[in-house]
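Participant: got a structure for you, letters missing:
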């Protein structure tokens, strides 16, 4: 069905099969081909299609394509956006646009359609599909099986034959995880000794951190030429001195009201020079101190730099500038509405694929995960993770929050969502966007409260996960000619060898996916045990 537009078949340009559908002569932004189908209330559905733009608005390098849905509920029409392609260019050719939606109570039918604000834009459609997203009642069992396979590895200990092993025991103490677990921190609090309770809590209960605001250009340099490096660099130094790894957030942020105001008066050439100088100046001070950089934060939601440089591919160039300055640092696209909504899930996946094809040095995708616990559906969340993982890049949950005043419900949902993240093969880490009600944007997101940073039920669940559930501590007596087998979570370990309860040797080792075979060679000298051989 055509709504205020012309529809024709094209056989010379199609994505699959014999024909595609050409949409032209559009009179409104919502003029589109449409197909209505029946839905069942309470079910989740995925709509997917391929689109190819045939032209762009005059003087524009890109446009925004929206997949909307007209849902009939108790005879009334309810329109909502399922997916956006905010920066769609002609050179992208055939591009998937897809998203999921829930058929609400009383829903009887769905009618998806394409919206493009500029009515002169014509396009092709092909490979349209609707799929019911089946619930998986066994998701938790399967997730725990994946955790055992992906996040753990075998460890064995043995003594050579004929050794007097009376009273010998081994103790494994995991000191760091390969899987990153961390939090956003306030840079000023990390260096002000009046907030030592806050600092000690971070050092004890997280292994990664990200500065909330202190590395953002607008906050660092509100007046041109007057930039505050001390605040972020002192905080980074404090974190690193306690073994905390730090993400860089962010080099650029293209949402209009987060751009330094003084950039607006510059010509395109002046702007580019200033941007390159900013990268050089920041990297020259942070080189080797940060593990990651979010390069152009929320690029799908803000195109200030594209508009003002006149370059639709300016974000790709930002990646290259940073990479040229510091090739070792890992570079990220960081976005919201990827897993808490489907509106930009496929757009980020597409953007990552385009970057990879263009040779852009992108390492991973940062997925902001801000959730209301009453709206979490594990099946939908896994679908979105799987979808964005199709780009073939590592995923990091960079801004995880759960908003709920019911702390017990929040604790249960935190365990479920963290388990899904930990079990997903593409996810490498989870960072909370704050943890304490004394320093957090939304109080309902807090896991800890009060001057002593005391855990609520959700905070206690986090502490159990961090210190017990996903951390290996193992003690076992060992006998000659007998091999002890166990497994541990991947990461850094301290091995203690004791005799009759007294420490006689220590050794550090790393456990990766290949596992570790350890032969304890008891060659006695003045100190007791002198050799531990790793096979």
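Facilitator: Arrived safely. As the structure is a prediction and not an experimental result, all values here were calculated from the model. Numbering: from 1, shown residues only.

Participant: going forward, measure contacts between C-alpha atoms and count neighbours the same way
Facilitator: Noted.

Participant: and the helices in the stretch 201-350 of the chain, which stretches?
Facilitator: 217-220, 230-241, 268-286, 304-309, 314-325, 345-357 (DSSP state H, counting those that start in this stretch).

Participant: just these: most buried one?
Facilitator: Each of the helices of the stretch 201-350 of the chain was given a mean neighbour count from mean count of other C-alpha atoms under 10 Å, and the largest, a mean of 21, is that of helix 345-357.

Participant: report the angle between it and helix 314-325.
Facilitator: Between helix 345-357 and helix 314-325, the angle comes out at 50 degrees (axes from the mean of the first three to the mean of the last three C-alpha atoms, to 10 degrees).

Participant: now do helix 345-357: distance to the chain's middle.
Facilitator: The gap between the average C-alpha position of helix 345-357 and the chain average comes to 14 Å, counting by C-alpha atoms, centre = their mean, to the nearest Å.

Participant: could you do stretch 199-219 as well?
Facilitator: 17 Å.

Participant: for that stretch, which positions count as buried?
Facilitator: Of the residues in stretch 199-219, those buried under the neighbour-count criterion (16 or more other C-alpha atoms under 10 Å) are 199, 202-203, 206-218.

Participant: please apply the same query to stretch 180-198.
Facilitator: Judged by neighbour count (16+ other C-alpha under 10 Å), stretch 180-198 contains these buried residues: 180-187, 189-191, 198.

Participant: got the contact list for that stretch?
Facilitator: Applying C-alpha atoms under 8 Å, 6 or more residues apart in numbering, the external contacts of stretch 180-198 come out as 199, 206-214, 231-232, 234-236, 238-239, 399, 428-435, 439, 452-453.

Participant: try this one next to it:
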């Protein structure tokens, strides 16, 4: 059996070069013929192996899964991974940050030797930090913003020339938020700090089984109900986290003693209870949480457990998106358990039982204390996006270390700028006893450096006021982030002429119009 492999490795390098575009294309499909190498091979010599093995060394046979590694004089740098399929071409896309200028060796390795690996059409493309930021800005202009044309008219329909216009965002269109916990119910400062910033949230523990059913048949939804009321009052969307958790360590303490038949009854009661209670009130359900890494219920109730649960939740709550939520998919994990290709295999396996399931990808994104591998993160998101499912960052944080805020900002920028990401939720619920891994404020709700990063990015993403003037025809054109705005118009001659309008800037509609036209009559 032969395994054949395509490779695209992206480098974020520290040297200057002519500006280069970034190619977001990726696939995990079986290909009858290899694609042409991205960037025509970039800096790889003989990328299509048209000149035999020139610049390449033939090594011993390997097996799937395949990992790409770059060997420097100091270390091995993980660059990407793929579960390569037999008898077709598979694309491996990954990347690494180059912090040295030297000759390095590119390796492909696996854990067995039962198959041959053939490699063809190899690309290795460097980008400077400036170019990397430019990619982000270009994507934001296309995916997160829209050109808006205003025309200000007086009450007779005549254009208002040289009218002053202030455009203030009231609500960000891109879903961005943080987890919360029951502490928000009794702390007004927490109330205000949170509601003035975020549009989406996830409850830390209050919707989990061990909280909701502390004893068989004894239910508690008091905190979850109250937190949902708070969110609705402030127009904050809520993700349902979670229906079932596949990790044996996080079950209600009475569950471990149940027989399989008793466990099945308990699971059915749990699913019916929580999903019926919050039906139609949430934007998503984490149905069987972390079931790439764990299989507590599959081991007791059958390998089709996850598919059955997704179908059951969908039958009860048919309009709510169902997430496969797991970790170590974009954080440069080397265990291979939830690599992008395996993640897609799992979600397609769930989908195979019912093509109508409204499935989505949930990426927990608990980054380690080391510098984030942004090229690998971007390449992984490219691969996940190729499957066609909505993608959310669901539990983002960065482990504590001296440059925590800096790494946090890098990850947030990369996530927000990627065209495949539909929303971001940080795992930063405040507690007087400390947060899970990362807090945004102190106990007096003064921003920590990480909170300053959030406020800076919110301002960059549109939470600010734009002041400008109309031309002689009453027009003005600007580029605005998707969201809800308040537009104030005043005129220098007509001193008493000041009006306020509320508008909404939407993503491009089905007609693909690049501009949104708004008439403001005063």
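Facilitator: On my side now, so go ahead. In this text, all values refer to a predicted model and were calculated from it rather than measured experimentally.

Participant: tell me how they score on TM after superposing.
Facilitator: With the length set by TM-score structural alignment, normalised by the length of the second structure, the two chains reach a TM-score of 0.75; 453 aligned residues with a C-alpha RMSD of 4.0 Å.

Participant: can you redo the helices of the stretch 201-350 of the first structure as CSV with distance to residue 133 of the first structure?
Facilitator: As requested, the helices of the stretch 201-350 of the first structure are exported to CSV (distance: least, C-alpha to C-alpha, whole Å):
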stretch, distance to residue 133 of the first structure
helix 217-220, 42
helix 230-241, 43
helix 268-286, 44
helix 304-309, 36
helix 314-325, 34
helix 345-357, 16
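
Participant: which residue ranges of the stretch 51-200 of the second structure form strands?
Facilitator: 66-71, 76-82, 89-97, 105-109, 116-128, 145-153, 164-172, 176-180, 200-203 (DSSP state E, counting those that start in this stretch).

Participant: the host helix or strand of residue 508 of the first structure vs the second structure, average distance?
Facilitator: Secondary structure here is read from DSSP states H and E; on that basis residue 508 of the first structure sits in strand 502-511. Strand 502-511 of the first structure: mean distance to aligned residues in the second structure after superposition is 3.6 Å, counting by mean C-alpha distance after the TM-score superposition for the first structure.

Participant: please name every helix or strand in contact with the very next helix or strand once past that strand.
Facilitator: Toward the C-terminus, strand 502-511 of the first structure is succeeded by strand 516-525 as the next helix or strand (DSSP H and E). With contacts defined as 3 or more C-alpha pairs under 8 Å, 6 or more residues apart in numbering; DSSP states H and E, the secondary structure elements packing on strand 516-525 of the first structure are strand 152-158, strand 528-534.

Participant: what is the orientation angle of the last one with strand 516-525?
Facilitator: Just to be clear, that refers to strand 528-534 of the first structure. Computed by the same axes, to 10 degrees, the angle between strand 528-534 of the first structure and strand 516-525 is 160 degrees.

Participant: report the buried residues of strand 528-534 of the first structure.
Facilitator: Taking 16+ other C-alpha under 10 Å as the basis for neighbour counts, the residues of strand 528-534 of the first structure that come out buried are 529, 532.

Participant: hmm, back to that, how far out from the middle of the chain is the strand holding residue 508 of the first structure?
Facilitator: Here the centre of mass of C-alpha atoms in strand 502-511 of the first structure, compared against the chain's by C-alpha atoms, centre = their mean, lies 34 Å away.

Participant: for it, which positions count as buried?
Facilitator: Judged by neighbour count (16+ other C-alpha under 10 Å), strand 502-511 of the first structure contains these buried residues: 503, 505, 510-511.

Participant: one more: stretch 276-288 of the second structure?
Facilitator: Neighbour-count burial for stretch 276-288 of the second structure, with 16+ other C-alpha under 10 Å as criterion, is recorded at 281-282, 284-288.

Participant: re the thing from before, nearest to residue 227 of the first structure, of the buried residues of strand 502-511 of the first structure?
Facilitator: Ranked by distance to residue 227 of the first structure (C-alpha to C-alpha), the buried residues of strand 502-511 of the first structure are led by residue 510 at 40.2 Å.

Participant: for that closest one, which non-adjacent residue is closest in space?
Facilitator: In space, residue 510 of the first structure comes closest to residue 492 once its chain neighbours are excluded; the distance is 4.6 Å by C-alpha to C-alpha, 6 or more residues apart in numbering.

Participant: mind listing what that neighbour touches?
Facilitator: Residue 492 of the first structure sits next to 174-178, 508-511 when contact means C-alpha under 8 Å, 6+ apart.

Participant: so which of the buried residues of stretch 276-288 of the second structure sit within strands?
Facilitator: If you go by DSSP state E, these have 284-288 in strands.

Participant: using CSV, lay out these together with distance to residue 345 of the second structure.
Facilitator: Written out in CSV, the entries for those read as follows (distance: C-alpha to C-alpha, whole Å):
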residue, distance to residue 345 of the second structure
284, 21
285, 20
286, 18
287, 17
288, 16
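
Participant: measure residue 319 of the first structure to residue 281 of the first structure for me?
Facilitator: 15 Å (C-alpha to C-alpha, to the nearest Å).

Participant: just put the helices and strands packed on strand 516-525 of the first structure in JSON lines and tack on distance to residue 165 of the first structure.
Facilitator: Compiled in JSON lines, these are given as follows (distance: least, C-alpha to C-alpha, whole Å):
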{"stretch": "strand 152-158", "distance to residue 165 of the first structure": "11"}
{"stretch": "strand 528-534", "distance to residue 165 of the first structure": "11"}
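
Participant: quick one: which of these is nearest residue 364 of the first structure?
Facilitator: With respect to residue 364 of the first structure, and counting by C-alpha to C-alpha, the nearest of these is strand 152-158 at 22.4 Å.

Participant: which part of the second structure lines up with that closest one?
Facilitator: Aligned by TM-score structural alignment, strand 152-158 of the first structure falls on residues 145-151 of the second structure.

Participant: now stretch 215-223 of the first structure
Facilitator: Aligned by TM-score structural alignment, stretch 215-223 of the first structure falls on residues 207-215 of the second structure.

Participant: what's next to that stretch, contact-wise?
Facilitator: Residues contacting stretch 207-215 of the second structure (C-alpha under 8 Å, 6+ apart): 205-206, 219-221, 224, 240-244, 250-254, 270, 274.
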